[in-house]
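Any chance you could fold what I've pasted below:
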Amino acid sequence: MTRSLTIGIAGAGLGGLTLASVLHNEYNIKCTIFELEDSPTMRTQGGSLDLHVESGQHALKKAGLFEEFKKHARYQGQELRIFGKTTEVLFVHDAQDEVDVRIDTGDTEDRPEIDRKALRKMLIDSIPEDTIQWGKKVAKVEPSDGDKYSIVFNDGSSQCFDLVVGADGAWSKVRPLVSSAIPQYSGVKLIEATIANPDQDYPETSKLVGPGTLWAMANNRSLMAQRNGDGTIRTYVCLRLPVDGLLHVDFSNLEITKTFFLEKFHDYDEPHKNLIRNSHILIPRDIFILPTDHKWENRTGITLLGDAAHLMTPFAGEGANMAMWDGANLADAIAKVVQQGEDLKTSVEKYEQFMFKTCGDYAAESLKNMNALVSEKGAEAAVGFFKQFEDTVAPSS
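Below is the predicted model of the structure:
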């Protein structure tokens, strides 16, 4: 027993793309994605992320992309070095000795890094070219015939679907149809700083960061530097500031901006401050979150995934993984409707209830981690957390 189901997805982020990829590659079910950007290369996709076995990697396996993923995965990117304000190493996890073993065994603790750009391209290339309509900005979603919904676009056009999926991020245009929740400022500002060619131009900084991640944390300030697949270093400068705390900073003037943030980290050792000093771009990003227990009453014909459903801080490494997991789980729910005749409302509601419990736990964990890591004793909190799993503490340097 099969039925026809028209599916419209708002947003070509990792969650929406995963949904489309699993629908196409595992179930041969068609859908349409609407993306406000004009092309997949319109903007940078940010740094790298660690893909977890039980969520992100699971989703890629369902999409038939795991072998392709392994071509881009950086197992050595799992290395982590933790500092306070000085260059004394407080803790290190050295992943290098485990790389070959983990590639062969598929160890369930694997969380290799992959650049967001490479991951997104992989997903886009896995679906038919006409799946994504680029340059289609969603203005609103409104009820249509029966239990159907229409997506209305900024150009005045609209399309009606049996199921509309909000995969359109923090400020979702779909979410108001099921929830009145609005993202709230978390109290932490994140400034993305990039060093384009550290190996050649700043070898000491490159050596300090290594192949993975560096954390330097103290007194409600954190520097979190991350090696990307192309060799660049992205540093996330985290500070507790009021929501309007950076309005007076002219980010168009790089040197003035650097001076401002270097003063904020005035008591850090110079090698750490070089993560700011040597950057060629600084971009401010506020960390907004939805309530960790965010949920809604199921409505036939509409649902959410990813940040649209459970916007969380980046301090658990779960946001992208959960979005991809949502996409795979929702694809399973849709397949039960299309291929097995299950009721649409019932199947999607099961997906939602599972997501509320699982992603709510991760959202709460991410908020707890942010409050621990961007705190008076952030480094101590980080070391204490990882010592639960690691026995090796690096010698002082």
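
can we go C-alpha only for contacts and neighbour counts from here?
Will do.

Any buried residues in stretch 181-196, and which?
Pro183, Ser186, Val188, Lys189, Leu190, Ile191, Glu192, Ala193, Thr194, Ile195, Ala196 (16 or more other Cα atoms under 10 Å).

looking at it, the fourth one is touching Leu239, isn't it?
What it means is Lys189. Yes - counting by Cα atoms under 8 Å, Leu239 is a contact partner of Lys189 at 5.3 Å.

can you pull the buried residues of the longest helix seen in the chain?
In the chain, taking DSSP state H as the definition, the longest helix is helix 344-373. By neighbour count on 16+ other Cα under 10 Å, the buried set for helix 344-373 is 344-345, 347-349, 351-352, 355-356, 359-360, 362-367, 369-373.

Same question for stretch 260-273.
Phe261, Leu262, Phe265, Tyr268, His272, Lys273.

excluding its backbone neighbours, what's nearest the first one?
Leaving aside its chain neighbours, Phe261 sits nearest to Ile276 (7.5 Å; criterion: Cα to Cα, 6 or more residues apart in numbering).

what's the answer for the fourth one, then?
Nearest residue to Tyr268 in three dimensions, chain neighbours excluded: Lys85, at 4.6 Å (Cα to Cα, 6+ apart).

next one: the last one
By the measure of Cα to Cα, 6+ apart, the closest residue to Lys273 outside its immediate chain neighbours is Leu262, 6.5 Å from it.

What are the boundaries of the helices in the stretch 101-250 of the chain?
116-125, 198-201, 203-209 (DSSP state H, counting those that start in this stretch).

one more to line up against the first:
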Amino acid sequence: MNSPTPSSARISIIGAGPGGLTCARILQQHGIAVTVYDRDPDAHSRNQGGSLDLHDDDGQLALREAGLLEEFFALARFEGQEMRHLDPAGNVLAHHLPNEGETASPEIDRGQLRELLLRSLTEGTVRWGRTLESVSGPDDGPRTLIFADGTTVETDLVIGADGAFSRVRPAVSSATPVYTGVSFLEAWFDDMESAHPGLSELVGKGSAHAADGKRGLFAQRNSGGHMRVYLMQCVPANWIAANGLRPEDTEGIRAHLLREYADWSPRTLRLITDNDGAYVDRPLLALPVPHTWEHSPGVTLLGDAAHLMPPLGVGVNLAMLDAGELALALVHSATVDDAVRRYESTMLPRSAEIARMLEGGAQSMLDLFESDERR
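This is a model prediction of the structure:
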């Protein structure tokens, strides 16, 4: 089968996260039709997670190409660039305050970024409630999307932007995510200025982190007076059950954490124990390094579907950079096949290089934070 021109191709993106939506926006900006499929029932069916910083050399580049950079700046929290390194006693060992007008990596809530991208798309671009089961069809296309409700869609290009457990990835790769040995336990805090003024003062307006080589925490302010704290531990993936606990046993988990962090000061322990509501277990996963695949003209991947790595500030930024480059490759190529080759020739080496740099990074977060504190 001859590869179609991008302007005449049926292009399907799986996943309405920042990467998938950025790709769709840039394609539409250039008059190329695209459909996004997402398993969520609607745009507001689940919490999109905490805050993230968009870098001026990747995430912001994609937003500029999408024509949305100024709208992003209107929503972004530039004060969120403040960073504090603490010791387990809560003493500030290093402190970065952003300069006036600094725009290198402002923060925005994930939900706000998604809403910004969704508003920019042509009505009806995203088809909600469409859970992809698999992708079938010959390598040279067309491909068939098979959904959980039994329906199918034929497409000339399927773009997997569907995250760690991508249903598109098996069409080109047998790789699956593996546990890194480090787990995050997420805790939420509400109404920081009134309910948690001491913690608000400790963390500042951006983020704060501390570690002792075995355990750590990363506190991050969100919009609307909220904060999320991620407790980092080197534990088995099933550590909650292994300690005779259940995920919903908030008091039991809290008592366990107090034992684990017993030598930390009461001031920093409040970042572990004064949360509002339950804890959320988030074991850190990663794809093999390097992760690559044989070229297929009708399937490609971006973001975590292509290169899941430890959460060291690159995930969404790389996904959006991937999205922008793939969209522009489609805009400037004669055929879909040419575009996919052009995109993968840049994305795969870049992601492999970054993944090698971050390999083992989940553990190094604890070591890095500890070494920062010893300076």
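
Any idea what the TM-score comes out to?
The TM-score (TM-score structural alignment, normalised by the length of structure 2) is 0.94; 368 aligned residues with a Cα RMSD of 1.7 Å.

pretty sure the residue nearest to Lys273 of structure 1 belongs to a helix, no?
Yes - looking at Leu262 of structure 1 with DSSP: H, G, I helix; E, B strand; the rest coil, it is inside a helix.

counterpart of it in structure 2?
With TM-score structural alignment as the matching criterion, the partner of Leu262 of structure 1 in structure 2 is Leu258.

where's its match relative to Arg215 of structure 2, distance?
Leu258 of structure 2 sits 12 Å away from Arg215 of structure 2, going by Cα to Cα, to the nearest Å.

Tell me if I'm right that Gly56 of structure 1 and Gly327 touch.
No - counting by Cα under 8 Å, Gly56 of structure 1 sits too far from Gly327 to count as a contact (9.8 Å).

between those two, who's got more neighbours?
More crowded of Gly56 of structure 1 and Gly327, by other Cα atoms under 10 Å: Gly327, with 29 against 25.

And Ile26 of structure 2, what's its match in structure 1?
Per TM-score structural alignment, Ile26 of structure 2 is aligned with Val22.

who are the neighbours in contact with Gly46 of structure 1?
Taking Cα atoms under 8 Å, 6 or more residues apart in numbering, we find Gly46 of structure 1 in contact with Asp115, Arg116, Lys117.

Please name the nearest non-neighbouring residue to the second one.
What that stands for is Arg116 of structure 1. Ser48 is the one closest to Arg116 of structure 1 (Cα to Cα, 6+ apart), at 5.3 Å.

Run through the residues that contact the aligned partner of the one you found in structure 2.
Using TM-score structural alignment as the criterion, Ser48 of structure 1 maps onto Ser51 of structure 2. Counting by Cα under 8 Å, 6+ apart, Ser51 of structure 2 makes contact with Glu107, Ile108, Asp109, Arg110, Gln220, Arg221, Asn222.

By neighbours, which of the residues you listed wins?
Glu107 (28 neighbours).

pretty sure that residue is touching Arg77, no?
Yes - counting by Cα under 8 Å, Glu107 of structure 2 sits close enough to Arg77 to count as a contact (5.1 Å).

What lines up with Val314 of structure 2 in structure 1?
So Val314 of structure 2 corresponds to Glu318, using TM-score structural alignment.

Its match: how many residues sit nearby?
23.

What is the nearest of the buried residues of stretch 260-273 of structure 1 to Lys61 of structure 1?
His272 (38.7 Å; Cα to Cα).

would that closest one count as being in a helix?
Yes - according to three-state DSSP, His272 of structure 1 belongs to a helix.

And it? What does it align with in structure 2?
In structure 2, His272 of structure 1 lands on Thr268 (TM-score structural alignment).

Isn't the residue nearest to Phe261 of structure 1 up against Ala193?
Yes - taking contacts as Cα under 8 Å, Ile276 of structure 1 lies within contact range of Ala193: 6.6 Å.

quick one: common contacting residues for these two?
By Cα under 8 Å, 6+ apart, the residues touching both Ile276 of structure 1 and Ala193 are Thr235.

dump the residue contacts of the alignment partner in structure 2 of Pro128 of structure 1.
By TM-score structural alignment, Pro128 of structure 1 lines up with Thr122 in structure 2. Thr122 of structure 2 makes contact with Gln28, according to Cα under 8 Å, 6+ apart.
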